[in-house]
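In: What would the 3D arrangement of this be:
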Amino acid sequence: MAVAVVVRSENSDIADGTATLTVTTPAGTAVGDVLVAFVFADHDGTAEAITAPEGWQQAGGDGFQGGAAFGKVFVRAVTSAEPSAHTFGVPPPSSCVAHVLCVSGADTTSPVDVIAWGGSSSASTSQVAPEISPARPETLLLCGWAGVAGASSYTPPGTMIEVADTPTPYLFAAVARQALVASGATGTRTATASSSTAYLSVSVSVSPAGSSDGAETTVWISPDGTMIPLEVEWSTAGRFAPPPVLVEEGVPEQPGARHREARHGVREFSLPLWIEDSSPAALRARMRALVAAMDPVRGEGTIRITTPIGDQREIYCRVSAGLEMDETLGRTSGPTLQRCVPMFRAVDPYWYDTTDTIDTFSSADTATFFPIFPLRLASSSVFVEATIINSGDVETWPVWTITGPGSAITLRNLTTGYALTLTTTLAVGEHLVIDTRPGRKSVLKNDGTNLFTALSSASSLWPLARGSNSVRLEMSSTVALVSSLQLARRHRYLTA
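Out: Below is the predicted model:
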């Protein structure tokens, strides 16, 4: 029998109109425990602005319910050097809540078994957390709810015990717990809100210690943020090096060819899976749920692995074939067992870190932002020449957040020679986000104003090259202790 997974303690905090939210580490936290953070922000923000500090991993995908809230769940194995508090990034326009739970008896390698988001855009006091199906017995069920109203609260479902219930001026959120004995479908959990509102909800199962036994684990995260564990057969193909594309040109009357270009092409890989449940009816329900969650028409999903090293990487992809199922009795199918071999297609062929690496600089900071720090500060300008390390295998595309006051902004990569110049003025309390990522490139002010036309004609939304990058950040008309610059990026890798 596994050691019981229990909530040892909890701490919460709120933010209203600020870019960070700091929660004190729960009392009694010890090495071997797992911290689980539920972070909610009202609908004025964005999911991307919700970030966790180093050492945390996101469980599942982003939660969002129109007219209600955004949310993310993060987990962290407690270390001997555990900090006294944890600071999360949150969207500055929003009211936000963070609940941090200290859980003992949980698996420290892959603590979250299943996660699913729910909610409704229709106002109601009966707010439903979705059904999930833990693959393992003796897990801990955690459910969270967030509604848009001030000075409001929740009454937990009758089978659950409330862990936290926190209001803000515009958002209220709660978390409740329940020990589960068996695996399989949990059913939904309905909390009662004191105000009738649209809401976001989430259900999470936390696995007992020893569940992963150091082996690699694989999950599928659907476009709506639902996370499904996958039982992967040891016969996968295509997860390591992406396919190279070599472009060559023949030369008349000469042997061979001339090399013109080398790049990585679209990646396709297969994951042979076994789907198993306790009865034919339960198996059929699980097969239907998997096919629906992997439907490529619904959007791009994510394959996330936890490696034997203990780190996590993920790749964004769609299923291109294989969910038709080969139902050959005795070979690929049985009353409670079914094999399928989905083929995944990743137009972006690289594996990513599962969380952002974030560096923040303001004129009040000590030299902790960058590893190399020749800098000059004055009331009228900020110049920072720094070495940024891209530890991935290929270039990575940063997201810059610049908080005013400030003007005449220039971001230079001295290693590659690229520069970005923006002619605009930010007042106190204003900020802009420069997103350089392919397919998402944008320059947006916090009020939604599109500042792309404010870029100079010679500007490049440049990437960080692999390895060491010498970067200079320039901004005029800054104010000490107020103006700041933030760099967020996810490193990219050739292999799982």
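In: hey, let's count contacts and neighbours off CA atoms from now on
Out: Will do.
In: P111 and V206 touch, don't they?
Out: Yes - using C-alpha atoms under 8 Å, P111 and V206 qualify as a contacting pair, with a distance of 5.4 Å.
In: And this one, please, so the two structures can be compared:
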Amino acid sequence: MSLAEGEWKLSYSSNGVHPGAAFTFGTIRTGYYLTDAFEITYGDIDTGDTPMPRADGVRFGQDWKSAATITFEVGVDAVDDAPTQHGRHGANLDRLSVMGQVWDAEALRLRFATPAVLSTVQGGRARRFYGRPRKWAPAASKLTRQGYTPVACTFVCQDDTAYDEVEQVARIDIQPPPHPGLVGPLTTPLTMTGRSKGVVQGDRIVGGTKPTWPVITIYGPITQPACEVVDWWKVNLDLTLDVGEHVVIDPRPWARTVLRNGNASVAGLLYRGSPRLEDLRLPVGRQDFVLRGTDATGTAYMTVAWRDAYSHL
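Out: All right, here's what the predicted structure looks like:
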């Protein structure tokens, strides 16, 4: 079910016997509607300021921002689920049990660094946050027996960023496609007509309002592959990928991995001159991605995937 305006969806995968979730709430049609506007609380800044020795003022250092927290007040409504008061009471308890199970997120709590996804549509824009559900507190209410219970709950984000729901993916081949050149018959004087597309091979637009994380996947056959974002950074690997092999460089805060064929870590094969994973972000604007390396077949390629990032919804 696609999200309607004002709706939210909490989703994560299962883990053994612990089920995953795809829980939608926020509007009346879901049975879990917001009774007040949601609130995004941005975390405090951990400043690196130090006093000036034997002088007035402070010396500013590096500052770090903590995560954002989203708070909801939800009305769990089962008033129309049964014709009797006894039935409405039972239906409301069932709905509370469903929401409580989702918010408990035991499938996540037992896994290191794994976030849930909280998606929403606000002002016609589809956005998502990465994080984990935390507080879940149904209020003691006499209305529960009538089929309605208010609940307060929170979601702690991995960072303070909202990401576009749509993932952008660019494919870059190690060998550019051949140019067709001029096609005869030709007459003089030669002139060019039509408008340029304005986008060269490998050129892509990174939207949003702040830098975002890419996920880089390089497919063999290739030796000493490198992904370069022209004028910004280049990450190199000292390895050889055969046909059918691939390596994924994932610098996102909840991953920070370099995996060969999905399971073997090859982070130690990054060249010393490569940026740290935490510095591998794509600037906003037009970017040119280049795949470098040695491939006698000319068939190696890579994909760069990202979600545009925003400082607010």
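In: Excluding chain neighbours, give the residue nearest to the residue positioned nearest the centre of structure 1 in space.
Out: Residue closest to the average C-alpha location in structure 1 (C-alpha atoms, centre = their mean): Q58, at 4.7 Å. Here the nearest residue to Q58 of structure 1 in space, its sequence neighbours aside, is F74; by C-alpha to C-alpha, 6 or more residues apart in numbering that works out to 4.3 Å.
In: Next: L143 of structure 2.
Out: T149 (6.3 Å).
In: The one you found: neighbour count?
Out: Other residues lying near T149 of structure 2 total 24 when counted by other C-alpha atoms under 10 Å.
In: residue in structure 1 matching it?
Out: Using TM-score structural alignment, the equivalent of T149 of structure 2 in structure 1 is Q338.
In: and the helix ranked longest in structure 2, which residues are buried?
Out: Ranked by residue count and defined by DSSP state H, the top helix of structure 2 is helix 85-104. Buried residues in helix 85-104 of structure 2, counted by 16 or more other C-alpha atoms under 10 Å: 87-93, 95-96, 99-100, 102-103.
In: Which parts of structure 2 are helices?
Out: Assigned by DSSP H, the helices in structure 2 fall at 85-104, 106-109.
In: Which of those helices sits closest to G123 of structure 2?
Out: Closest approach to G123 of structure 2 among the helices of structure 2 (C-alpha to C-alpha): helix 85-104, 25.6 Å.
In: now that closest one, how far from the chain's geometric center?
Out: Relative to its chain's centre, helix 85-104 of structure 2 lies at 31 Å (C-alpha atoms, centre = their mean, to the nearest Å).
In: Give me the nearest residue to the counterpart of L422 of structure 1 in structure 2, chain neighbours excluded.
Out: Residue pairing (TM-score structural alignment): L422 of structure 1 is matched to L237 of structure 2. Beyond its immediate neighbours in the sequence, the residue positioned closest to L237 of structure 2 (C-alpha to C-alpha, 6+ apart) is L270, lying 4.6 Å away.
In: can you tell me which residue in structure 1 aligns to the one you found?
Out: Under the alignment (TM-score structural alignment), L270 of structure 2 maps onto L455.
In: Among the buried residues of helix 85-104 of structure 2, which one sits closest to A55 of structure 2?
Out: Comparing the buried residues of helix 85-104 of structure 2 against A55 of structure 2 with C-alpha to C-alpha places W103 closest, at 51.3 Å.
In: what sits against V73 of structure 1?
Out: Under the criterion of C-alpha atoms under 8 Å, 6 or more residues apart in numbering, the neighbours of V73 of structure 1 are V36, A37, F38, V39, Q58, A59, G60.
In: Leaving out chain neighbours, which residue sits closest to L291 of structure 2?
Out: Nearest residue to L291 of structure 2, sequence neighbours excluded (C-alpha to C-alpha, 6+ apart): C227, at 5.0 Å.
In: Can you give me every residue that contacts S222 of structure 1?
Out: G61, A293, M294, E300, G301, T302.
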